[in-house]
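> please find the sequence and the predicted model below.
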Amino acid sequence: MKTVSETACFGGTQGVYSHASDATGTQMTFGLYMPPRPTGAVLWYLSGLTCTHENAMTKAGMQALAAKEGLALVFPDTSPRGEDVPDDDAFDMGQGAGFYVDATEGPWAEHFQMESYIAEDLPETVFAAFELDPDRQAVTGHSMGGHGALTLAMKYPRRFRSVSAFAPICNPSASDWGLPQLTAYTGGAGDHDATLLLEDRGLAAPLMIDTGTSDQFWDKLGTGAFLAALARTRTPAAVGLREGYDHSYFFVSSFAPAHVAFHAEHLG
């Protein structure tokens, strides 16, 4: 692991690091905020389409909140990158749009192994390099990252003590943000659809979701389908439909304090 930068932030350190990933076969970059008095607990933040590790790190406003609670924050990248990594002209496919799955199809299969990267490769790197507690992890994410947070929490039921999401893509098998991409990557979307996974596997971790009622991408998120699945499966969840809020980081930063407090409670 190489240190790209380390900067003082709310009494702690906001670092950016790179490492050679066995999962993706590429060099990967991630941000990690270490609070001034770490408790060992870790909150993973998975970003959305077109984002790098940097977007949430600089726009979500979570460091001050994490410093107060003693939480470390990890901001992974959203895909492998590089000249030899396949890409697509569409913003929602290829580099910057890994969808947190392991690709099995076509040119994507060699490098687009983002589920393994988030679930195995990056945690091994982080816990080897920093004094953090692998038994005290939580996960959150925005949009495509919300999809990743929900699906990973259901696929790895003992990994995370809590899960939350900001405007998650939660029914990708019925969305233009999911069906084309996941079909190209894996041959189909059903195995990576939070709504279908909830019906099939359930969710044991405490859950919080916030979505804006003025989200310009509402028709792509599948919020109604997921809420219906929560009701059918009688899964407890704190759900906020936030009047007037859109899909932007202004929305994320507005409700980040509630999400960090939610995870701090369950990671305590």
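Done, it's in. Numbering: from 1, shown residues only.

> from now on I want contacts and neighbour counts done on CA atoms only, so please keep to that.
Noted.

> what about the helices in this protein?
For the chain, the helices defined by DSSP state H occupy 54-59, 63-69, 114-116, 122-129, 144-155, 179-186, 194-201, 218-221, 223-233, 249-267.

> which helices and strands sit right next to the fifth one?
I take that to be helix 144-155. Counting contacts by 3 or more CA pairs under 8 Å, 6 or more residues apart in numbering; DSSP states H and E, helix 144-155 packs against strand 42-46, strand 137-141, strand 163-166, helix 194-201.

> and the comparison structure, right after this:
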Amino acid sequence: MERIEHRACFDGWQDVYRHESASLNCSMNFSVFLPALASRKKLPVLYWLSGLTCTEQNFTTKAGAQQYASRHGVIIVAPDTSPRGQQVADDMGYDLGKGAGFYVNATQKPWAAHYRMYDYVVTELPELIESEFPASEARSISGHSMGGHGAIVVALRNPGRYRSVSAFSPIVAPAQVPWGKKAFEAYLGPDRTAWRQYDACDLVRSAAEKLPLLVDQGAADEFLETQLKPHLLKASCEAVGHPLTLRLYPGFDHSYYFITTFIGNHIAFHAKALHG
């Protein structure tokens, strides 16, 4: 593991590391914010999953989350959104291939050789963080758009592993929208039964743990009706009594202006669960 960035930020350090990933069979970057309190004791970790076209840098440089993480004594870890490197399969579009890992374990060629972001997020990265940094085993997870999809799916599929989960503008029903259909067809193949393990609306119906879901959505989001469809998650949760807080904000779109406005609320929400 190599530290490639080290910057003072609020009362802590914003770093970026590169390491060789066994899950993804390539070099990967992740960012980690360490509050000053981490020099004295182990702290809980909030994992952030970013959306299409992003790297570990987008949330790190745009969201302004460090001030709240410092205030609440929470480490923030943000991985890249896909495997990287010349040997990694790619597509000419923005919504498949590099920058669009969709947090699944691909089973189809040529993607299966590297695209195992689910394993990376759930197992490999936390093991690395908890062994190399002053991190406790208290974890929460959040994300935006494709990353919001990833956060909810990971939390639903791993009962007891996360203290809390939230999302901004998540793709809640990828099996029913263009972004998800394109990715799942490529990564998982045409058999739609294989898609269900990565679809929040399907997973919530049989979730073993009723971990409350917090979802914030901009009402002026240009992808609201075509790609995101939060009403489908609401219907699935209501059908089985799964706790969901779905907040719709007039005027806000899909951008980081939305995230930076409300990220403090999300970190406070996670901090309460992580320190409780």
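Perfect, I can see it now. Note that the structure is predicted; figures quoted are calculated from it, not measured.

> any idea what the TM-score comes out to?
The pair, once superposed, lands on a TM-score of 0.97 when counted by TM-score structural alignment, normalised by the length of the first structure; 267 aligned residues with a CA RMSD of 1.0 Å.

> which of the helices of the first structure sits most buried?
Sort the helices of the first structure by mean neighbour count, taking mean count of other CA atoms under 10 Å, and helix 144-155 sits at the top with a mean of 27.

> mean shift of that one relative to the second structure?
Compared with the second structure after fitting, helix 144-155 of the first structure deviates on average by 0.3 Å (mean CA distance after the TM-score superposition for the first structure).

> where does stretch 69-81 of the first structure end up in the second structure?
With TM-score structural alignment applied, stretch 69-81 of the first structure matches the range 72-84 in the second structure.

> quick one: end-to-end distance for that stretch.
Start-to-end span of stretch 72-84 of the second structure (CA to CA, to the nearest Å) is 33 Å.

> what are the ranges of the strands in the stretch 1-150 of the first structure?
Assigned by DSSP state E, counting those that start in this stretch, the strands in the stretch 1-150 of the first structure fall at 2-9, 12-20, 27-34, 42-46, 72-75, 137-141.

> re the thing from before, so which of the helices and strands packed on helix 144-155 of the first structure gets nearest Leu150 of the first structure?
Of all those, it is helix 194-201 that lies closest to Leu150 of the first structure, at 6.1 Å by CA to CA.

> residues of the match of stretch 69-81 of the first structure that come out buried?
For stretch 72-84 of the second structure, the neighbour count (16 or more other CA atoms under 10 Å) marks 72-84 as buried.

> wait, Leu156 of the second structure sits on Leu203?
Yes. Leu156 of the second structure lies in contact with Leu203 (CA atoms under 8 Å); the separation is 6.6 Å.

> out of the strands of the stretch 1-150 of the first structure, flag the one nearest Asp89 of the first structure.
Asp89 of the first structure lies closest, by CA to CA, to one member of the strands of the stretch 1-150 of the first structure: strand 27-34, at 21.5 Å.

> for the strands of the stretch 1-150 of the first structure, could you give me a markdown table that also reports distance to Arg158 of the first structure?
Below are the strands of the stretch 1-150 of the first structure laid out as a markdown table (distance: least, CA to CA, whole Å):
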| stretch | distance to Arg158 of the first structure |
| --- | --- |
| strand 2-9 | 30 |
| strand 12-20 | 26 |
| strand 27-34 | 23 |
| strand 42-46 | 15 |
| strand 72-75 | 19 |
| strand 137-141 | 10 |
